[in-house]
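Novice: output the structure for:
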Amino acid sequence: MTIKKVAVIGSGTMGSQIAMVCALAGYDVILQDISEESLEKAKESLTEHMERRIKKGRLTEEQVKEGFARLTFSTSIHSLNTADFVIEAAVEKLDIKREIFKKLDEVTPKHAILATNSSTIVSSKLADVTSRPDKVCNVHFFNPALVMELVEVVQGPHTSDQTAQMSVEFVNSIHKLPVLLKKEISGFVANRILGKLMDEAVYLLENGYATHEDIDLVCTKALNHPIGPFALMDLTGIDVNYFVRMQRYQESGNESDKPAKLIQEKVERGELGRKSGKGFYTYS
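Specialist: Now for the predicted structure:
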């Protein structure tokens, strides 16, 4: 199978940037979302990102123009009827993802690979609603997808070797660095390690050992991390952290897997990070 057309489901920060990465690499891409407003915001955000890259000399005006020419924005899931490779990047809720995969199975060609960008919901929880479990896998990009080089490809027990290999080759073709996990585990490699760091950072803050600013400073200056854990949660979305922990708690039933009280309170107040203008930090 030759991959010619890519579809990305969900036009939030991750989905829109994944779509642009694929378009810049030469693929025809459909970015699909049920919300016209979300698609408009995605266009505006991508335009700003591309303008900054042109100014910094990382891309030419011609490259950006060609990238946007290959990128289609659509609210119709039926527009995906010619997609060869689909990447779902919707909200981290299992019931929503299962409904999406069921629809994708109905509208996409039978040869199409159906991948989820989730790092917490493994593809075996989605594959059974499709008639092609062998073509379902995780392909996990990191935020911001336009910048971050690594992509985790995860082969579930249902995923064929061919699908895993094609997914790895696809990641290479969009100029990213793939890592193949031969077994499923929630969180994969990076986020399992990062999750332990996040938990400890929140514990230290909740118990008054240090401010979030100082904890971030320690991580960037002593551990040489490019960004501190609280600034990172603001970047990726505090609600994402909340949904991930709730999903883990629903699976395990362990109280320790629940979101921290601090995180829950911020979500309830709508303090979601950069996208809401306030999280642990305030943004203009």
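Novice: okay, CA-based contacts and neighbour counts for the rest of this
Specialist: Fine.
Novice: hang on, isn't Asp234 packed against Gly273?
Specialist: Yes. Contact criterion CA atoms under 8 Å: Asp234 and Gly273 qualify, at 3.8 Å.
Novice: joint contacts of these two?
Specialist: Common neighbours of Asp234 and Gly273, counting by CA atoms under 8 Å, 6 or more residues apart in numbering, are 279-281.
Novice: quick one: residues contacting the nearest residue to Ile174 once chain neighbours are set aside.
Specialist: The shortest distance from Ile174 to any non-neighbouring residue, by CA to CA, 6 or more residues apart in numbering, is to Ala25 (5.1 Å). If a contact means CA under 8 Å, 6+ apart, then Ala25 has 67, 173-175 as its contacts.
Novice: now do 10 Å
Specialist: Counting by CA atoms under 10 Å, 6 or more residues apart in numbering, Ala25 makes contact with 19, 63, 67, 70, 173-175.
Novice: and this one, so I can compare the two:
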Amino acid sequence: MGRQIAMSAALSGYATIVQDISSDGLEFAEAELESWVAKQIGKNKLTVDAAGAALNRLSFAQDLDRAAADADFVIEAATERLDIKRSIFKCLGTVAPAHAILATNSSTMGSSMVAEASGRADRVCNMHFFNPALVMKCVEVVRHESTSDATVNTVMALASRLGKEPVLIKREIPGFIANRLMGAVQREALALAGAGIASITDIDTTARTALGHPMGPFELMDLVGLDVIDFIARANFAQTGTETDAPNERVSALVAEGKLGRKSGIGFYDYAQCH
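Specialist: Down below sits the predicted model:
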């Protein structure tokens, strides 16, 4: 996600630094972005000049202190572990310029969980991109109690400059908007299948042909990754304690078996076969 967010910024004219503690991770990110650019040129979706200019605006660094030293805006996209995120925001609060806004791309943790560590809670919020970030238009901007109006306005404006369609969530709620809507559909789909009301295939077909969804709920869960679906449910349940937010036993069982969806070759569907 981080590298795709960075490329979105570079394509929009911003000098951007991709930071990671892993040199291998940075090399992979650079190679992947170069490959993506080449494909876009081949599809006539990006000119050679625009691609070259975007790549020239990108740089890569392992040292967070140096990467953030002159930053006006930082978007954290680290793994979904609170201790890691708090450590990053504590560091950013020290090394980033006083005016810099610090955003987290977290899909499960409200920025209030890291804002205090930064020492600048008024300039912290969620800026949640969707995967793949270079394609998906929605960005959820989530403010917490101390986020200033100026910060919200700047983040919304930046998201628009990146070619996105930002939505403002006025107060924190686990799952924000998209994951809550998606979760409600998925829970009902799982309940229908579990009760033997209809097959997984027929439920997906109904979602596509009756509701106009681009893919059915089981197809979508397989695409996102069942481990990700299970993780989000566990994270939300840990925050709310609400039974409807609890992880689904069928999803958890598939994850335990290593059946994670498309990325593992099998989930609700077997991708070695046509379905």
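Novice: what's the TM-score here?
Specialist: The TM-score (TM-score structural alignment, normalised by the length of the second structure) is 0.88; 271 aligned residues with a CA RMSD of 2.2 Å.
Novice: circling back to that earlier point, which one of the shared contacts of Asp234 and Gly273 of the first structure is nearest to Thr120 of the first structure?
Specialist: Gly279 (22.3 Å; CA to CA).
Novice: could you find the closest non-adjacent residue to that closest one?
Specialist: Gly273 (3.8 Å).
Novice: for His213 of the second structure, same thing?
Specialist: Excluding its sequence neighbours, the residue lying closest to His213 of the second structure (CA to CA, 6+ apart) is Ala207, at 5.7 Å.
Novice: go on, Leu260 of the second structure?
Specialist: For Leu260 of the second structure, the spatially nearest residue (CA to CA, 6+ apart) is Leu226, at 4.7 Å.
Novice: tell me the residue in the second structure aligned with Glu265 of the first structure.
Specialist: Structural correspondence for Glu265 of the first structure with respect to the second structure (TM-score structural alignment): Ala253.
Novice: can I assume its match is in contact with Phe268?
Specialist: No. At 11.3 Å, Ala253 of the second structure does not count as touching Phe268 under the criterion of CA atoms under 10 Å.
Novice: which residues are in contact with both of these two?
Specialist: Common neighbours of Ala253 of the second structure and Phe268 (CA under 10 Å, 6+ apart) are 226, 259.
Novice: those two: which is more packed in?
Specialist: Neighbour count, other CA atoms under 10 Å: between Ala253 of the second structure and Phe268, Phe268 has more, with 19 against 13.
Novice: remind me what the longest helix seen in the second structure packs against, helices and strands.
Specialist: Secondary structure of the second structure per DSSP state H: the longest helix is helix 23-42. On a contact count with 3 or more CA pairs under 10 Å, 6 or more residues apart in numbering; DSSP states H and E, helix 23-42 of the second structure meets helix 2-11, strand 16-19, helix 48-57, strand 58-61.
Novice: and the angle for it with helix 2-11?
Specialist: 50 degrees (axes from the mean of the first three to the mean of the last three CA atoms, to 10 degrees).
Novice: list the buried ones in helix 23-42 of the second structure?
Specialist: Neighbour counts over helix 23-42 of the second structure (16 or more other CA atoms under 10 Å) mark 26, 29-30, 33, 36-38, 41 as buried.
Novice: mean per-residue distance, it versus the first structure.
Specialist: Once fitted to the first structure, helix 23-42 of the second structure is off its aligned match by 3.0 Å on average (mean CA distance after the TM-score superposition for the first structure).
Novice: distance from the chain centre to that helix, please.
Specialist: In terms of CA atoms, centre = their mean, to the nearest Å, the centre of helix 23-42 of the second structure is set 19 Å apart from its chain centre.
Novice: and what of stretch 189-207 of the second structure?
Specialist: Between the centre of stretch 189-207 of the second structure and the centre of its chain there are 27 Å (CA atoms, centre = their mean).
Novice: just stretch 266-275 of the second structure next, same as before
Specialist: Per CA atoms, centre = their mean, the centroid offset for stretch 266-275 of the second structure relative to its chain is 25 Å.
Novice: with neighbour count and distance to Leu104 of the first structure added, can I get the contacts of Ala25 of the first structure in CSV?
Specialist: Shown next, in CSV, are the contacts of Ala25 of the first structure (neighbours: other CA atoms under 10 Å; distance: CA to CA, whole Å):
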residue, neighbour count, distance to Leu104 of the first structure
Ala19, 32, 17
Gln63, 16, 30
Gly67, 22, 25
Arg70, 20, 21
Ser173, 14, 23
Ile174, 16, 23
His175, 14, 26
